[in-house]
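S.K.: kindly return the folded structure for what I paste below:
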Amino acid sequence: MNNLEIPTNKTPLLGVDSSQSLNTSPSCSTFLPEEDASTCPLLPNTPSPPPQMNFNDPLTPNILNENCSQPGTDDFVNDNPRAADRAAEEDTSSCSGSSGCIDGQVVAGTTTVFNPNVYQHFGKNDEVIPESETQLHAHLNLPDSKDVPSFVYWNWKLIRKCSFFFFVAGVVAIAATVVSMIYLLPKTCNPKTVWYEGSVFYEIHPTRFPDSNVDGFGDLRGLADRVDYLTKLGVVGVRLNSIFPMKNSPNHFQNITSLFEIDDVLGNHTDMINLIRIFHKNNLSLVLDLPIYPFMTKLDPVTTTIEESTKHPMIIEQGALRVSRAPLETNKLICALKMWIECGVDGFYIKGLENMYEDPLLLPNIRAWKAVIGDNRILMVNNQLLENVKQPLAEEIVRHVDLVDIFIDVTNSTQQIAKQINQHLNGVLKPGNDAAFIQWSIGGVSEHETQKSYELTTNGTLAATLMSLMLPGTPNVYHGDGNNEGKSQQQFSKAIDSQQWHSSPQTNTENGLNNSSRINPDDLDTITRMITLRDISPSIHLNKYKKKDKYESNTSAMYHENGNILILVRWYPRRNTFASISNFGITNITMDLTNFFYSGQIMIGGEAHEKIYFDRFEIGPSKTIVIKIDK
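M.R.: Purely as a prediction, here's the structure:
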């Protein structure tokens, strides 16, 4: 021993008697069941392997079996993995019953598993794996375990295909949905309105429209033949003047004899139903004038409730419409309304009520009429009725009607016109939740004042029409040859087809019409563009906007000190502001309007989108210019 008391002899501290019979071949390396506790003989308090027992340390795969090639041979020196594989195959045939076999089953391939010089080639059971020019067999016959999850045995190949298919289909579906949503997006984001609010109506006297039988009188069939003209114009509906039998047809059109029949000059009920069907097919509505005065001098009582009033069946016999009245219904006008509703009429203008404003049954009848007509059809009265009754009754009437017809005499001064417009917009018809819409008319077959409007020149008629299309509410464009009352049938029958708008300022001596009041064909395109601009611009077709839970008018009517200039300004929040400037005089006018506007673009009445400034604004006689004001 040295100074550190460490033995100096070369006697080994631990000796292991390795028998020659110890199986050292890595191809047969395995554990015995008794060796689960410990495999390392160097640890204390652990049993060592009994003598004469075959023991292969899995951590030392370089311990070779005597059946395998010994170190120093050519195969191991040259690191030949195929030689090791062949040795393993030979060893598996001789290890039956030894420690390299478990439960009588040969565990093949263990030599190559622990041999660092061998590349491993695993495959399915009995699968031949080619390598170069040799074939290697890998036998991994391992018993199935009960702890293997069930999803291991699923058909994952089919699952992968289905998942890929559904993924691609989902991507395509999402892309198609996005494209369709973009395609279906509205071109404009304007507030919704009822079909008649802000739209344009076209008033027609049927006898003054083209006829189909060349008898000199317009009729329902001739009107049906010109439906393309109406759709091109851009109007939403047609107001049809009296179609009922007259004592002196067609001159005394207001003096009717029935509310159920149609004048023979115009056609029959079959023609009427066909006309309504054609209108609806072309997205046109039909509003029928009912001139009840002087046919009725007082209103009938409402004898039944709305629930008790049943519909009246229609029977068409040889062009005539027969109505079977309900035994409890005695109100003639309610019966007439129900009959024409079944024909398809979309609204009614009850004319002559202004002559019955003192009738105590006025308000009950109006309520009953609106209940029968419904919300999707319109009920219209004249503004003269509201002016004749007291204000409380007028306010109650406007809650049960949809439109109020107001006539504007454009031959008055612009100061009077502006005053009239502002009064109506701030009176009982002030825009609000319960207020009726205004129908503005500058002409009409039933107005005596229309004769004045026909004294305008051709450009004056166009200027007045464009001005009316700038007003809030529902403008009404009148189509007719003029007031022919008092003329003979022979003179009336020779009236020029009003579909042919004449531009020459000459008087027709046969019918007494001033042809200069008609609009020429070139101006029809101007009216069509104005109607289109109105439809797409909330500033023009809407009559109010909401401000702090309160509705306010969006229209301002002004006149210039010149006396012939009328200015209408229309606006809406977060929309463009439009202004129309009308000159109803006979001379050119140059003026400074910078107090109101600075600049803008011409939309109607000049070169489209032309930039203008208002420091020296010039406008010709009998002309209306619509301008989009710059923000």
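S.K.: CA only for contacts and neighbour counts going forward, please
M.R.: OK.
S.K.: SS state for residue 348?
M.R.: The three-state assignment at residue 348 reads strand, by DSSP: H, G, I helix; E, B strand; the rest coil.
S.K.: shouldn't it be in contact with residue 378?
M.R.: Yes: under the criterion of CA atoms under 8 Å, residue 348 lies in contact with residue 378, with a separation of 6.4 Å.
S.K.: between those two, which one's more packed in?
M.R.: When residue 348 and residue 378 are compared for neighbours, residue 348 comes out ahead with 24 against 20, by other CA atoms under 10 Å.
S.K.: compare with the first, here's sequence two:
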Amino acid sequence: MSDLAENGLISTILPEVCYPSLNATAGLVSTPMSEFLADEEAASTRPLLTPSPPAEFDHPLSITPSTGMAYERQISPTSIDELSSLPGLNCDATLGFVGLTATDMHPNEHNIIHHNDEVQQEFIPTRSVQSVMESSSSSSSVMQEPTVCAQLLSSHHYQHLTKASDVDPFACQENGGKPPLTGLQLAVRKSPDDFCFMSWNWPLIRKFSFWSAVSLLMACVCIVITLIARLPTDCKPHHAWWQGTIFYEVFPASFKDDNSDGIGDLRGLGKQAFYFTSLGVKVVRLNSIFHADYYPEGYEDVQNLTEISPVLGNMKDFNFAINTLHKHNISVVLDFPLSPFIEQLRLTEKEVPAETDVSVKETSWPVHTDSTTEDKTGRNINVEASNRINTKQIHNDNIVTNAISFWLTNGVDGIYLKGLECLVSEPNFASLMQEWRRITKSFNKGFGHEKIVMCSMDVINALDPEDDSRKVEAVLQNIDLIDVRLDIVSNGTRGLKTQVDKVVKGILFSKPGYPWIHWHMGSIGTKRLASQLPTANASLAAVALEMILPGTPSIFYGDEVGLEELKDPEGEMNDLKHIHHLSPLQWPAQHPELRFTLPHILPWLPLSSVSSNVAAGHETIVQTISKLREDTPSIYMDGVYKDNEKLPNYEIRTVDNNIVTVERSYPRRHSYVVVSNFGSQTQTKDLSSIYYGGEVVADLQGRVGRYLTFHALTLSAGEFIIIKLDK
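M.R.: Below you'll find the model as predicted:
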């Protein structure tokens, strides 16, 4: 029986051949089968089939002459050559296989072989041999006992043997009448044609494998190139659109007149979007635009938070301005004056308990559009179609809640709750904050399109951190920007350092998630910087100092050109004294075509003077600082976040009451220093004990790009300089 071995060879199990012993009574002699060793070395490598018999035992395969033996000559090592020439002997160079004969077999049970006219009966193992006796004798015992057959078997000698299934096994007398102990395993190497893989198309397989490997390698190279190409060119910490960007506060009635009535309007504001872009402004904050009986003089007497003053235009004009600014990537924040509506808010809140769950209902606000513009998403707008946007309104209706939903629906990006400090004493103050914040969140469209809420620092100052902890936490959790006014005029540079340190090291910096600071030096509620500082040029120095502080800076319209207050030496306009700082903007001299209104039209408020030195280069200076602030984490980040703590990344140093330096830093980035002179005289200071030197990045003397040292730094009155320090 042939089996396929693990090494790929054919294994054949041959039963041991056991010849029956000589039957003395019958006179039968078994046919001998002998195999001879050429020498002793060969004998040591071939196992014996039969054990060494005792001396008296007449082995059937012995060379002793017996009846029916093919050869009756004793074999000796010297007679091997003679054996190789005998008839019926089949052997190779080292081992031979002697044909066996059987005298006791029937003629039909064996084949007749003719050799040199002699007839021999071929031994048929399948009929006469069923087992072979085991041998444990060594080659030396074979040579010592001449009567023992030194029969060595190898696999190739028995390739012609087959196992007959119809032969009944018989017992061997020498084995005690038991079946053979072991079998002989023959291994024949399998032909290569029998393996299935030999018929495969190996040339095609090799080509396929090669090009597959090449394709995989090219794919890996393409992936690596794509990943490298998509890597950011710089590693800057991310910030939201209102964090660290420049705000520009506008009083629309004094900005640009488009319909030639002497009063600025919303369409004029929208058409000047390029001016905001030239300054690097990212957010425009609109002061009160709501209907009042005597607008713009009586702008504070607001009667409705959802109706625009007819002097400024209508909702179509408003949407034109909003859409135009959005196309220039400029966001819009709207001021909400709450003071006129305090009593209404109190009455509404008394009717609804603070613990009552706030329900939501669907409401539709009309959206007025303009045919000449596109909406924020770039879709064309049809004036004739009355678009309505579904939004969510809190069921607990009040005038502020409805107004927030209305203006956010019409594209406003943020709300400034002015006068919120007047509500801190109300028991439901915290619930109001949560309610208004919930409305703004319903309009969020992702991290880059979040709606924000602002309030003044006066709200936190009006609350006690211990007694009003719940209200304080409501402000810190629901407000995005806290507006802080810096008073450099009254406090001087030393007072400015104290004020900034108090704010930065206060509660706003106690946790990373708290609101950012919104700095301003000029606003609708303050006097003009150019009229209060020793020189008009100092207004631009104040703007540069504010833009270098940690947080979000804000520029009041006209401060970038040194706009002064309205001068009324005769007192003819004392009744308008509260709006003397709101005189119309005088556009730069390099743009003569850009006037506030037509030359023959009188503006609603007389024009005021501006500082020519500031106005000449204000666009370049402000834009340079804006670009620096946008690209430099040392400046636009308000602190360093480490181990869940917010650490300040600024240092203010004052040399005297006129010279102030502000240093900004960030890990693994250059540090920047702004040095400003708010005095009335030129000063030369030695600051080498603090800094050594650096490259000028912004100033008014044309020194940008030069390397300066601090051992003799000269600044004229109202001048500033920004230097990038050496690492």
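S.K.: please state their TM-score.
M.R.: Remark: TM-score between the superposed chains equals 0.71 [TM-score structural alignment, normalised by the length of structure 1]; 508 aligned residues with a CA RMSD of 3.9 Å.
S.K.: how close does the residue nearest to the spatial centre of structure 1 get to residue 513 of structure 1?
M.R.: Compute the mean C-alpha point of structure 1, and by CA atoms, centre = their mean the closest residue is residue 186, 5.0 Å away. Residue 186 of structure 1 sits 46 Å away from residue 513 of structure 1, going by CA to CA, to the nearest Å.
S.K.: can you give me the strands in the stretch 351-500 of structure 1?
M.R.: Taking DSSP state E, counting those that start in this stretch to define them, one finds strands in the stretch 351-500 of structure 1 at 378-382, 403-407, 437-441, 474-479.
S.K.: what's the average distance of the third one to structure 2?
M.R.: Here strand 437-441 of structure 1 is compared with structure 2 after superposition; its mean distance to the aligned residues, by mean CA distance after the TM-score superposition for structure 1, is 0.7 Å.
S.K.: and for the longest one?
M.R.: Superposed on structure 2, strand 474-479 of structure 1 shows a mean distance to its aligned partners of 0.9 Å (mean CA distance after the TM-score superposition for structure 1).
S.K.: my read: residue 602 of structure 1 touches residue 614, true?
M.R.: No: Residue 602 of structure 1 is not in contact with residue 614 according to CA under 8 Å; the separation is 11.8 Å.
S.K.: which of those two has more residues huddled nearby?
M.R.: Of the pair residue 602 of structure 1 and residue 614, residue 602 is the one with more neighbours under other CA under 10 Å, namely 21 against 17.
S.K.: and the more buried one, helix, strand or coil?
M.R.: Three-state call for residue 602 of structure 1 (three-state DSSP): strand.
S.K.: leaving out the residues flanking it, which one is nearest to the counterpart of it in structure 2?
M.R.: Under the alignment by TM-score structural alignment, residue 602 of structure 1 pairs with residue 696 in structure 2. Spatial nearest neighbour of residue 696 of structure 2, excluding adjacent residues (CA to CA, 6 or more residues apart in numbering): residue 723 at 4.4 Å.
S.K.: right, and that neighbour touches residue 691 too?
M.R.: No: because the distance of 10.5 Å does not satisfy CA under 8 Å, residue 723 of structure 2 is recorded as not touching residue 691.
S.K.: and those two? which has more neighbours close in?
M.R.: The residue with more neighbours, out of residue 723 of structure 2 and residue 691 and counting by other CA under 10 Å, is residue 723; that gives 24 against 14.
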